[in-house]
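[1] just coords:
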């Protein structure tokens, strides 16, 4: 049986290794830069960011929306962003009436416009409600980003910008998603607000 010290060392090693792999992955870093440019362009056009995920990724969606609306690295005006995971009445109504796989797609259909952008977070790339949301984005001509892991799953073919991070454990993948999310927000802040 592993001791707590052995466990934390193993988890830190896995986290560091995954981050080093991502640091050396020029293709994924370039894809991230393109995703940032697209989000900046959508904000400049008057759009907003919609974000969704399940479980821990739902919490990450809420976390990131808060960083955009409030601030991350600098004092600045609010940026419109919304997590599609927070309204229990909407989630349960859509889930009850249309099925849980429609909880994000139907919100996008009702709220989003062609100026907006969607970010889906799914460690497997196979979450049915994220896949339906990406399909809805295609129907509405809304650009999409997905943060995922492992092979990228079916989300890889549906998202305009698919960022697949390394790591075998869900927890390690989620840690890297937070690095991407914070860096996305920080990069958008730097592009849109020139003074601190």
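    That came in fine, so what should we check first? If you're wondering where the values come from, they're calculated on a predicted model, not measured in any experiment. Numbers count the residues shown, from 1 in each chain.
[2] use CA for all of it now, contacts and neighbours both
    Fine.
[3] surely residue 57 touches residue 121?
    Yes - if you go by CA atoms under 8 Å, residue 57 and residue 121 touch, sitting 5.9 Å apart.
[4] ok, the two, which is more surrounded?
    residue 121 (28 against 21; other CA atoms under 10 Å).
[5] that one: what's it in contact with?
    51-54, 57-58, 61, 130, 146-148, 177 (CA atoms under 8 Å, 6 or more residues apart in numbering).
[6] out of these, which sit inside helices?
    57-58, 61, 130, 177 (DSSP state H).
[7] distance to residue 115 for these - can I get that in a markdown table?
    Formatted as a markdown table, the ones in helices among the contacts of residue 121 follow (distance: CA to CA, whole Å):
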| residue | distance to residue 115 |
| --- | --- |
| 57 | 24 |
| 58 | 23 |
| 61 | 20 |
| 130 | 20 |
| 177 | 24 |
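[8] ok, those residues vs residue 86, which is closest?
    Nearest to residue 86 among these is residue 58, at 8.4 Å by CA to CA.
[9] ranges for the strands of the chain?
    49-53, 81-83, 117-121, 144-149, 161-165 (DSSP state E).
[10] and here is the other one:
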């Protein structure tokens, strides 16, 4: 694919992001409410989505653009000892579920990132989080996969192309960071 074609596909996806605006704004409201209740954001994903999880958790904790107090967020993809011990002793399929069971509280907000919406370890962890009473969000591609029927809320990027979905997930995440900067520095 030429650079021009890749750029056009990017623009085609981004030109449709108005389709997820209301859901993204609703997520911002829920993030604010969760943080005010003493909750935290818990991100998870595999591969590139794992990197996105870590990236966004860092933006919330450290800062995005504005100087503000840290916002409680973690990524379940960062502890190599937990990831490898659990995968060795149990299964990679439940690597996030175990962490949710250990760390999540009802006031927490869970964000599972899966471009296909079919990542088994994300699905299982979302179900575990719901059992605890957490609000759950899935960020997926256009079809939503199995997470369509499992997560409480979805942000479905209007694309079936992994790279474009991931680019849009980061855009959504950055907008949420900027919005939380705005909301937490206005007081």
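    Received the coordinates, thanks. Computed from a predicted model, the values in this text were never measured in an experiment.
[11] superpose the two chains and report the TM-score.
    Put the two chains on top of each other and the TM-score (TM-score structural alignment, normalised by the length of the second structure) is 0.96; 187 aligned residues with a CA RMSD of 1.1 Å.
[12] still on that earlier bit, max pairwise distance over the ones in helices among the contacts of residue 121 of the first structure: which two?
    130 and 177, at 15.5 Å, using CA to CA across these.
[13] if we can go back for a sec, including distance to residue 2 of the first structure, could the strands of the first structure go into JSON lines?
    Formatted as JSON lines, the strands of the first structure follow (distance: least, CA to CA, whole Å):
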{"stretch": "strand 49-53", "distance to residue 2 of the first structure": "32"}
{"stretch": "strand 81-83", "distance to residue 2 of the first structure": "38"}
{"stretch": "strand 117-121", "distance to residue 2 of the first structure": "31"}
{"stretch": "strand 144-149", "distance to residue 2 of the first structure": "26"}
{"stretch": "strand 161-165", "distance to residue 2 of the first structure": "27"}
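[14] out of these, which comes closest to residue 191 of the first structure?
    strand 49-53 (15.6 Å).
[15] in the second structure, what range does that closest one match?
    Strand 49-53 of the first structure corresponds to residues 41-45 of the second structure when matched by TM-score structural alignment.
[16] that stretch against the first structure, how far on average?
    Superposed on the first structure, stretch 41-45 of the second structure shows a mean distance to its aligned partners of 0.5 Å (mean CA distance after the TM-score superposition for the first structure).
[17] for that stretch, which outside residues touch it?
    In contact with stretch 41-45 of the second structure (CA under 8 Å, 6+ apart) are residues 31, 34-35, 50-54, 57, 72-77, 96, 104, 108-114, 122.
[18] how near is the residue minimising distance to the centre of the second structure to residue 90 of the second structure?
    When CA atoms, centre = their mean is applied to the second structure, the residue found nearest the centroid is residue 111 (3.7 Å). Separation of residue 111 of the second structure from residue 90 of the second structure (CA to CA, to the nearest Å) stands at 23 Å.
[19] likewise for residue 40 of the second structure?
    Computed as CA to CA, the residue 40 of the second structure to residue 90 of the second structure distance reads 27 Å.
[20] which one's more surrounded, these two?
    Applying other CA under 10 Å to residue 40 of the second structure and residue 90 shows that residue 40 carries more neighbours, namely 22 against 12.
[21] which stretches of the second structure form helices?
    3-14, 21-36, 48-61, 80-89, 95-103, 120-132, 162-185.
[22] what's in contact with the fourth one?
    Applying CA under 8 Å, 6+ apart, the contact partners of helix 80-89 of the second structure are 77, 92-95.
[23] again with the third one
    For helix 48-61 of the second structure, the external contacting residues (CA under 8 Å, 6+ apart) are 41-45, 70-78, 113-115, 166, 170, 173-174, 177.
[24] thanks a lot, see you next time.
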